[in-house]
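> dropping a prediction and its sequence here:
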Amino acid sequence: MDQLLNDFSPGLFVMQLVILIVLLVLLAKYAWKPILNSLNEREEGIQNALDQAENARKEMQNLQADNDRLLKEARAERDAMLKEAREIKDSIIAEAKDEAKEQATIMIENAKVTIKHEQQAAIAELKKNVADLSIEIAQKVVKKQLTSQEDQLKLVEGMLEEVTLN
């Protein structure tokens, strides 16, 4: 330490001090401001990026909530459409059953009427055939003029055997 004090030169000290001050002034004027400005810009850029990330996160949450809401609405609409389709299907089936019952009833009534007409026609034709047979038998009986009842019965039985009913 003594040697430092012995080698100390006030002129050199002042010169070094002046050089240091000039260097600090030059650094302050030309280097520190740009360095500080770039650090501030970088800090602002990082803060902006963080703000944008936060905004993007909030927007993603909003979009997710909108997607969930739209999905619920779509499901509700789908369920409503399916319910409506089931109701339409059930009503169509019920209408078809009712219409089929009505048509079946109409067909049965028509069949009954047709059967009744055919039955009446068959009875009428049978009566006609019986009447024709009766007249024919009566004519033959009258032609022969049979006196005995036994001969008349034989004749009627013989004619009945000859005649075949349709």
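Right, received. Where do you want to start?

> C-alpha only now, for contacts and for neighbours.
Will do.

> what helices or strands is the longest helix along the chain leaning on?
If you go by DSSP state H, the chain has its longest helix at helix 33-144. Other elements packing on helix 33-144 under the criterion 3 or more CA pairs under 8 Å, 6 or more residues apart in numbering; DSSP states H and E are helix 149-162.

> another structure for you, compare them:
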Amino acid sequence: MDLVTPGLGLVVWTGITFIILLIILRKFAWKPILGAVGEREDSIKNALLEADKARQEMENLKSDNEKILKEARAERDAMLKEAREMKNNVISEAKDEAKAQANKIIEQAKTSIQNEKLAAITDLKNQVADLSIGIAEKVLKEQLSNKDKQEKLVESMLNDVKLN
């Protein structure tokens, strides 16, 4: 027998053994292996789907965070604007009140000055009147001390009265 060329019996028995081995492998090994491969494929698909869901949720959270940040910035800007307006209003009101107080003080000062001016004028008039009366008394005493001068004075007054 030649060792390099197989005999017909050997080929037949090898074929039958191979077929029996295929049937046994198909029944006991291929189904569990294919089942395990299918389960593995399903778990990979599920993992990919879960990863997609997680990525989508992360994108949603990111967009929500950006939206919240925009709203917070807008609210901050609105609050700053309102604070600026309030500051300007307070400053404006303070200026207006200060102007009103200043005008009031100026008016009071003007009134006080006017009153003191009138009092000074009245006092000056009284002093001038007193001085005039004093001078007139002295002049009249001097003129009335002499009888001739008295008569002349009376005549000139009568002439003045008649003329008017």
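That came through, no problem. As the structure is a prediction and not an experimental result, all values here were calculated from the model.

> ok now the longest helix of the first structure, how far from the chain's centre?
In terms of CA atoms, centre = their mean, to the nearest Å, the centre of helix 33-144 of the first structure is found 10 Å from the chain centre.

> relative orientation of that helix and helix 149-162 in degrees?
150 degrees (axes from the mean of the first three to the mean of the last three CA atoms, to 10 degrees).

> can you tell me the centre-most residue of the first structure?
Centroid check for the first structure by CA atoms, centre = their mean gives Leu82 as the closest residue, at 4.9 Å.

> counterpart of it over in the second structure?
Using TM-score structural alignment, the equivalent of Leu82 of the first structure in the second structure is Arg84.

> go on, Ile106 of the first structure?
For Ile106 of the first structure, the aligned position in the second structure is Gln108, judged by TM-score structural alignment.

> okay, now Asn48 of the first structure: neighbour count?
For Asn48 of the first structure, the neighbour count with other CA atoms under 10 Å is 12.

> can you tell me how far the residue in the second structure that it lines up against sits from Asp64 of the second structure?
Superposed on the second structure with TM-score structural alignment, Asn48 of the first structure falls opposite Glu50. For Glu50 of the second structure, the distance to Asp64 of the second structure (CA to CA, to the nearest Å) stands at 20 Å.

> same question, Ile16 of the second structure
Going from Ile16 of the second structure to Asp64 of the second structure by CA to CA gives 68 Å.

> ok, now Leu131 of the second structure?
Leu131 of the second structure is 98 Å from Asp64 of the second structure, by CA to CA.

> same check, this time on Arg73 of the second structure
For Arg73 of the second structure relative to Asp64 of the second structure (CA to CA), the value is 14 Å.

> what about the helix or strand where Asn6 of the first structure lies, distance to the chain center?
Assigned by DSSP states H and E, Asn6 of the first structure belongs to helix 2-7. Relative to the centre of its chain, helix 2-7 of the first structure is centred 102 Å away, using CA atoms, centre = their mean.

> quick revisit: the match of Ile106 of the first structure: how many residues sit nearby?
Neighbour tally, Gln108 of the second structure, other CA under 10 Å: 12.
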